[in-house]
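Peer 1: Need a 3D model of the sequence below.
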Amino acid sequence: MAQLYFYYSTMNAGKSTHLLQSSYNYRERGMNTLLYTADIDNRFSAGQISSRLGLHADANLFSTNTDIALQVTEQHTLTPVSCVLVDEAQFLTEQQVKQLTDIVDNLKIPVLAYGIRTDFLGKTFVGSAALLAWADKLIELKTICHCGKKANFVVRTDDKGNAVTSGAQIEVGGNERYESLCRKHFKALVW
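Peer 2: Below is the predicted model:
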């Protein structure tokens, strides 16, 4: 039975690695997968999902205007799609998350979405909020704070390593701009 899965965490928990492993498992069994990633995240290479472990795969790009359900339906008509996997799912719009539910409900294709739950101020991303509300399964991938506790939040830092407490919600970056922290350490820096 097809379901919509939301795998969420802070940075450095292995979301992209898990996504790529899941796609590999399908493909190893002769099944086709469709991979998507946000067009605004081009840290490694546009149109590619890359993990910090060095794994990578080509992916379709989505922007706020992409009709993912239409693209998947068209591809599924040409070659059956066994699974749709979405990286950087926090950047989806609410309408795109609804489209993911249509893929599951109407096409009977499982969708695995991977993303960060909250931004650098502890506020939920639009795509993540919709996925938390509408996904059939919620799976937290865990990573740790520098103190050893579970990291629940991500703090954005400036070029001197100081916590940033204002600015645009979306600013793509990696370890040079963001750090995963437990709630206690996040609050000490941001609140």
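Peer 1: When you work out contacts or count neighbours from here on, use the C-alpha atoms and nothing else.
Peer 2: Will do.
Peer 1: Would you map the strands across the protein?
Peer 2: Counting by DSSP state E, one finds strands in the chain at the ranges 4-9, 33-38, 48-50, 56-58, 60-62, 83-86, 111-116, 137-140, 153-156, 178-181.
Peer 1: Kindly reformat those strands as CSV containing distance to Gly167.
Peer 2: Shown next, in CSV, are the strands of the chain (distance: least, Cα to Cα, whole Å):
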stretch, distance to Gly167
strand 4-9, 22
strand 33-38, 20
strand 48-50, 26
strand 56-58, 31
strand 60-62, 24
strand 83-86, 26
strand 111-116, 18
strand 137-140, 27
strand 153-156, 10
strand 178-181, 14
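Peer 1: okay if I get those as CSV plus mean neighbour count and distance to Thr77?
Peer 2: Formatted as CSV, the strands of the chain follow (neighbours: other Cα atoms under 10 Å; distance: least, Cα to Cα, whole Å):
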stretch, mean neighbour count, distance to Thr77
strand 4-9, 24, 21
strand 33-38, 23, 13
strand 48-50, 23, 24
strand 56-58, 15, 21
strand 60-62, 20, 17
strand 83-86, 23, 14
strand 111-116, 26, 17
strand 137-140, 15, 27
strand 153-156, 25, 40
strand 178-181, 24, 41
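Peer 1: of all those, which lies closest to Ile170?
Peer 2: Closest approach to Ile170 among the strands of the chain (Cα to Cα): strand 153-156, 10.6 Å.
Peer 1: And that closest one, what does it pack against?
Peer 2: Secondary-structure packing of strand 153-156 (3 or more Cα pairs under 8 Å, 6 or more residues apart in numbering; DSSP states H and E): strand 178-181, helix 183-190.
Peer 1: and for comparison, fold this next one:
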Amino acid sequence: MAKLYFRYGAMNSGKSTALLQAAYNYEERGQHVLLAKPEIDTKGADQIASRLGVSRPVDFLIAAGDDLRALFAEHRARVPNLACLLIDEAQFLQPHQVDDLLRIVVDDGIPVLAYGIRTDFQTRAFPGSARLLELAHSLEELKTICRCGRKALFNARLVGGRFVFDGDQVAIDELAADKVTYESMCAECYLRESGGRLA
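Peer 2: You can find the predicted model right below:
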């Protein structure tokens, strides 16, 4: 039976690398996959790019207003014997698009592996992640560590090397004018840097 999988973790937990490995594993066994990501993720343009330096072009980009099931059907038509759909940066999907993923799994019988982060730099769930946590058949946390060695839970935002706790939910690292970067942190280190603030 096909399932909807949500594999999530803090930044630098290897989500894109795991997705590319999953695609490789399917293809090594002669099975076909489709790769997609939301177009708001401009890092890597039309590529899924791992911080380890591995990348691969996506088969299609997903705009915020897209009917994801219709978009999937359009691309599926050109791929014989499709084994699964892999989605990177799934936190940027709209809730209705996550609903489409469940329909792809249930109605079309195609497994969907969605990879993304759970919360933003203010510890709030992304809408796509919140819906995936509600609907996915399987949840798997990919782990990484904080600078102190504990398990990282949160993604702290730095602008010009300084921690910030206000701003838009989405700011793609390394592409903003003020050099936006992120650091994966445990709860203790995050609260220390934020002065106890969680949102």
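Peer 1: For Ala89 of the first structure, find the nearest of the helices and strands packed on strand 153-156 of the first structure.
Peer 2: Using Cα to Cα, the nearest of these to Ala89 of the first structure is strand 178-181, at 17.6 Å.
Peer 1: against the second structure, where does that closest one fall?
Peer 2: On the second structure, the counterpart of strand 178-181 of the first structure by TM-score structural alignment is residues 182-185.
Peer 1: That stretch vs the first structure - mean distance after superposition?
Peer 2: Average distance, stretch 182-185 of the second structure versus aligned residues of the first structure after superposition (mean Cα distance after the TM-score superposition for the first structure): 0.3 Å.
Peer 1: so how far is that stretch from its chain's centroid?
Peer 2: Mean-position distance between stretch 182-185 of the second structure and its chain equals 16 Å (Cα atoms, centre = their mean, to the nearest Å).
Peer 1: got it, and stretch 49-63 of the second structure?
Peer 2: The answer for stretch 49-63 of the second structure is 11 Å, by Cα atoms, centre = their mean.
Peer 1: what's the answer for stretch 159-173 of the first structure, then?
Peer 2: On Cα atoms, centre = their mean, the centre of stretch 159-173 of the first structure falls 19 Å from that of its chain.
Peer 1: try stretch 56-64 of the first structure
Peer 2: The chain centre lies 11 Å from the centre of stretch 56-64 of the first structure; the measure is Cα atoms, centre = their mean.
Peer 1: do the same with stretch 4-20 of the first structure
Peer 2: Centroid separation for stretch 4-20 of the first structure versus its chain: 6 Å, with Cα atoms, centre = their mean.
Peer 1: what's the neighbour count on Asp107 of the second structure?
Peer 2: 11 (other Cα atoms under 10 Å).
Peer 1: Please tell me how far it sits from Leu4 of the second structure.
Peer 2: 12 Å (Cα to Cα, to the nearest Å).
Peer 1: same thing with Gly53 of the second structure?
Peer 2: 27 Å.
Peer 1: Hmm, Ile87 of the second structure is touching Val98, no?
Peer 2: No. Using Cα atoms under 8 Å, Ile87 of the second structure is not in contact with Val98, being 10.6 Å away.
Peer 1: Ends of stretch 152-171 of the first structure, what's the gap?
Peer 2: 19 Å.
Peer 1: ok now that stretch, how far from the chain's centre?
Peer 2: Between the centre of stretch 152-171 of the first structure and the centre of its chain there are 19 Å (Cα atoms, centre = their mean).
Peer 1: Sort out which residues of it are buried, please.
Peer 2: 152-157, 163-164 (16 or more other Cα atoms under 10 Å).
Peer 1: now the residues you listed as TSV including distance to Gln48 of the first structure?
Peer 2: Formatted as TSV, those follow (distance: Cα to Cα, whole Å):
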residue	distance to Gln48 of the first structure
Asn152	26
Phe153	25
Val154	23
Val155	25
Arg156	24
Thr157	26
Ala163	29
Val164	29
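Peer 1: coming back round to it: and Glu74 of the first structure, which of the strands of the first structure is closest to it?
Peer 2: Glu74 of the first structure lies closest to strand 33-38 among these, at 11.7 Å (Cα to Cα).
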